[in-house]
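*Asks:* Fold the stuff below for me.
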Amino acid sequence: MKPYIPDTLPLAQLDYARLITPVGEANAKLAEYSGLLQGIVNPAVLLSPLTQQEAVLSSKIEGTQATVEEVLEQEAGQHFDGRKSADIQEIHNYRKALLLSQQHLQGGGSISLSLLRQLHAILLDSVRGQDKSPGHFRKQQNWIGRAGCPIEQATFVPPNPLQLPDHLQQWQHYLQQQDFDVLAQTAIVHAQFELLHPFTDGNGRIGRLLIPLFLYARQRLSSPMFYLSATLESHRQEYYQRLANISRQGDWCGWIQFFLHAITQQAHTNLLQVRRILALYEETKTQIREITHTQHSPQLLDGIFDRPIFNASDFARRNRINKQTLQGLLRQLSQGRGPLTVLRQGQGRAPAIYAFPQLLTICQGAT
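*Replies:* Alright, predicted model coming up:
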């Protein structure tokens, strides 16, 4: 099989009549979601579990097996076996890359090849794939197929590495152009990146990370917190098939339609989830105030939403509450009708671990 030669962007021929309806539906639903985000004072804190869920699901598409609860439990001090721990480290790396990229754009930066190399280095830090040139575009020909198959039996062979730098420059130039619709352009940006397959490993995760970044950079999101991996994971077979149809049949329209439907579906899901999170936030605010009668109510509230599984020592440090004071407050909040449960009692130097089940239940709706 010969290396794939990517189409020049912007695409010369598209059946725009097929795209009018899905473009309109996706733009309307995403605008509704962005409007809801705009009304949230601190979305990074309030919607932190959704960011965790994105890191879990985008990594799951690539084969990791860990849950949001396990990731948070390890952060809180629980120990897991070697394979599970390695999976969790990959998810940690993805979340770190995701947050760094968001901060980069919010600070006035742009999406560039340099940024992608930086994110790739974070993604493969100290995990499987760390021997696959972290932070560097590939210098060798790679291919996709069943494990261990020769290139002759590959299902897809990305572009020749000698031509890759030129293709990447053209792709980066397309990021700065205005195409017929921003959401359709996002579909094209993501697919072209995946077809270029510029890294030896980690292309899927970097490509999915690009989606909220591009939408935010083009001001289609008031905050770069729109993650598509839940929908792509639930339609994984079609996701890969639609990408394959571009290289095999030149079917860009079919891919763009699929992607726009995914945006519509995910935005609808996000609207329901975020409204439930906001309602829970208000309910829990009242609950904490009535149970504790403390001046630390705001820190307690934001703290359990930012990290719905935590250990007491880390919570005290992050939220600047005296440890002894916090112990009494957490005891109150984990008794009777309080919002917290105790996952592990404190013993010796090992601090107690608490969970906020209602928030975790809402975020599990992403799967």
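
*Asks:* can we go C-alpha only for contacts and neighbour counts from here?
*Replies:* Fine.

*Asks:* ok, which stretches of the stretch 151-300 of the chain are helices?
*Replies:* 164-175, 182-196, 203-217, 229-234, 236-249, 252-292, 297-306 (DSSP state H, counting those that start in this stretch).

*Asks:* can you redo those helices as JSON lines with distance to residue 320 and mean neighbour count?
*Replies:* Output for the helices of the stretch 151-300 of the chain, formatted as JSON lines (distance: least, CA to CA, whole Å; neighbours: other CA atoms under 10 Å):
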{"stretch": "helix 164-175", "distance to residue 320": "42", "mean neighbour count": "17"}
{"stretch": "helix 182-196", "distance to residue 320": "41", "mean neighbour count": "21"}
{"stretch": "helix 203-217", "distance to residue 320": "32", "mean neighbour count": "21"}
{"stretch": "helix 229-234", "distance to residue 320": "34", "mean neighbour count": "21"}
{"stretch": "helix 236-249", "distance to residue 320": "43", "mean neighbour count": "15"}
{"stretch": "helix 252-292", "distance to residue 320": "17", "mean neighbour count": "18"}
{"stretch": "helix 297-306", "distance to residue 320": "8", "mean neighbour count": "18"}
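
*Asks:* Could you also give me the structure for this next sequence, so I can compare it with the first?
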Amino acid sequence: MWTTRTLPWVSRSRGPRADRTLTSYRAAVAPRIAHCTPALGESVQRAVEEASLALARFEGASTRGGTVLAPIADLLMRGEMVASSRIESVNAPLDMIAAASLGVRVHVNARLVAAAGDATRALSGVADRRHLEADDLLAAHSTLLAPLAADVDEQVGRLRSVQNWIGGSDYSPRGALHVPPPADDIAADVDDLIVFLRRQDLPALAQAAIAHAQFEGIHPFVDGNGRVGRALIHAVVRKRGLTRQVTVPVAAAMMAQGERYTRALDLYRAGDPDSIIELVARAVGRAAAAAQESSARILSLPEAWRAQTNARRGSARQRLLDSLLEHPVLDAEDARALTGASSSATYGALDRLVADGVLRIAVARKRDRVWVAAAVIDEVDVLLDALAE
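*Replies:* Purely as a prediction, here's the structure:
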């Protein structure tokens, strides 16, 4: 169970008088969880088991020759990074996010969303190879905030050196809903979490939910805690072998819970982990079910595209159509490589597919033009809308 302790507060703001005259506050003290084993309630155990089976079945159904189909993996990662970013009010058009994934210079929000996907992939990639270390969380944070590095360089990839808080006043911890541990405690708190992540004796989803809740309670960064904390769920699931390649959009399912999620975190810090474990488990189950339906729609697109066009067999347009599912975001260089045709023939094919409604121009700048497969990119919103219900 989390506790609190009283610490001195020195006001350095010009905020309301109540903030300027505040002299002390209570900050959280994170319990050591490295060797704690929660006793899960019956309904929680059932939710964890059902979600674990649903996730395993989905990955099995999405795999060919031992590899998850690239279009499905790409769709699910796009859904997760968009949903995780929206929770933090980092919003951007899907086409701009797609362009950002190619390294095209677009609005910073689009680059931040793409970076959230990069951070999730990086953390899961490490978990595929070995146990996570504290430095891996710092590296994920650096990746996440890379688009802002020029403005907040002192915060990127570093544990915070200041007190933060959630809710309440903008000027002091007065009235805060949660005041995480002070900066001096953070390194030890994170080290304890890292030891917890190495355990193999807990159900994977229970371990992922507890790790997420503990991380959010510690709030070790000035910014980006929510997105790194949700990426941590996927890393734990991957490390424990519950999935090998897929990243289901758990963030979207969690976002739909709203106040229930906040309440579950409060209960966790009060000593009851059941609520957050059950919430994460049910979010995973819902995400797996929605992802199954979305994947079926994605895999049916080539047939729909053929019906939309009259592309001649062997033409540049046909070669682009055959490649779109695995390459739904293209610049001119990508398109030429996929068609194997001249620049004029390739641009002609692109123009025809735009006219057919298969492609959409995401970035119209002459030197940085980007095209997207409209139905593939739009499926992200279809998936997230389904999970928001």
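
*Asks:* Reformat the helices of the stretch 151-300 of the first structure as JSON lines; add distance to residue 3 of the first structure.
*Replies:* Output for these, formatted as JSON lines (distance: least, CA to CA, whole Å):
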{"stretch": "helix 164-175", "distance to residue 3 of the first structure": "11"}
{"stretch": "helix 182-196", "distance to residue 3 of the first structure": "10"}
{"stretch": "helix 203-217", "distance to residue 3 of the first structure": "17"}
{"stretch": "helix 229-234", "distance to residue 3 of the first structure": "26"}
{"stretch": "helix 236-249", "distance to residue 3 of the first structure": "10"}
{"stretch": "helix 252-292", "distance to residue 3 of the first structure": "19"}
{"stretch": "helix 297-306", "distance to residue 3 of the first structure": "45"}
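
*Asks:* of those helices, which approaches residue 108 of the first structure most closely?
*Replies:* Closest to residue 108 of the first structure of the helices of the stretch 151-300 of the first structure, according to CA to CA: helix 203-217, at 9.2 Å.

*Asks:* List the contacts of the residue sitting nearest the centre point of the first structure.
*Replies:* Residue closest to the mean C-alpha point of the first structure, counted by CA atoms, centre = their mean, is residue 54 at 3.5 Å. Residue 54 of the first structure sits next to 227-230 when contact means CA atoms under 8 Å, 6 or more residues apart in numbering.

*Asks:* What's the match for it in the second structure?
*Replies:* Correspondence of residue 54 of the first structure to the second structure, assessed by TM-score structural alignment: residue 80.

*Asks:* Its match sits in which helix or strand?
*Replies:* Element membership for residue 80 of the second structure, per DSSP states H and E: helix 70-87.

*Asks:* Around residue 102 of the first structure, how many other residues sit close by?
*Replies:* 20 (other CA atoms under 10 Å).

*Asks:* State whether it is indeed within a strand.
*Replies:* No. Assessed with DSSP: H, G, I helix; E, B strand; the rest coil, residue 102 of the first structure is helix; it does not lie in a strand.

*Asks:* For it, give me its contacts.
*Replies:* 213, 224.

*Asks:* From residue 210 of the first structure, how far off is it?
*Replies:* According to CA to CA, to the nearest Å, residue 102 of the first structure and residue 210 of the first structure sit 10 Å apart.

*Asks:* do residue 236 of the first structure as well
*Replies:* Distance from residue 236 of the first structure to residue 210 of the first structure, by CA to CA: 18 Å.

*Asks:* buried ones in stretch 331-338 of the second structure?
*Replies:* 331-332, 335-336, 338 (16 or more other CA atoms under 10 Å).

*Asks:* Restricted to helices, list these.
*Replies:* Under the assignment DSSP state H, these contribute 332, 335-336, 338 to helices.

*Asks:* does residue 27 of the second structure count as helix, strand or coil?
*Replies:* Secondary structure assignment for residue 27 of the second structure (three-state DSSP): strand.

*Asks:* what about it, how many residues close to it?
*Replies:* 20.

*Asks:* can you tell me which residues contact the corresponding residue of the first structure for it?
*Replies:* In the first structure, residue 27 of the second structure lines up with residue 3, judged by TM-score structural alignment. For residue 3 of the first structure, the contacting residues are 156-160, by CA under 8 Å, 6+ apart.

*Asks:* Residue 126 of the first structure: which of those is nearest?
*Replies:* residue 158 (26.2 Å).

*Asks:* so what's the counterpart of the closest one in the second structure up against?
*Replies:* Here residue 158 of the first structure is matched to residue 180 in the second structure, going by TM-score structural alignment. By CA under 8 Å, 6+ apart, the contact list for residue 180 of the second structure reads 27-29, 163-165, 217-219.

*Asks:* same question, residue 326 of the second structure
*Replies:* Contacts for residue 326 of the second structure (CA under 8 Å, 6+ apart) come out as 70-71.

*Asks:* do the same with residue 77 of the second structure
*Replies:* Neighbouring residues of residue 77 of the second structure by CA under 8 Å, 6+ apart: 117, 247-249.

*Asks:* please redo it, this time with the cut-off set to 7 Å
*Replies:* 117, 247 (CA atoms under 7 Å, 6 or more residues apart in numbering).

*Asks:* Ok, residue 325 of the second structure next?
*Replies:* Contacts of residue 325 of the second structure by CA under 7 Å, 6+ apart are residue 71.

*Asks:* any idea how far the corresponding residue of the first structure for it is from residue 36 of the first structure?
*Replies:* Taking TM-score structural alignment for the superposition, residue 325 of the second structure sits opposite residue 305 in the first structure. From residue 305 of the first structure across to residue 36 of the first structure, the span is 18 Å (CA to CA).

*Asks:* hmm, back to that, nearest to residue 130 of the first structure, of the helices of the stretch 151-300 of the first structure?
*Replies:* Checking these against residue 130 of the first structure by CA to CA gives helix 203-217 as the closest, at 13.7 Å.

*Asks:* hmm, what's the outermost residue in the second structure?
*Replies:* The second structure, farthest from centre, CA atoms, centre = their mean: residue 312 at 40.2 Å.

*Asks:* doesn't residue 256 make contact with residue 242 of the first structure?
*Replies:* No. In this structure residue 242 of the first structure lies outside contact range of residue 256 using CA atoms under 7 Å: 8.9 Å.

*Asks:* What are the boundaries of the strands in the stretch 1-150 of the second structure?
*Replies:* 3-8, 24-29, 63-64, 67-68 (DSSP state E, counting those that start in this stretch).
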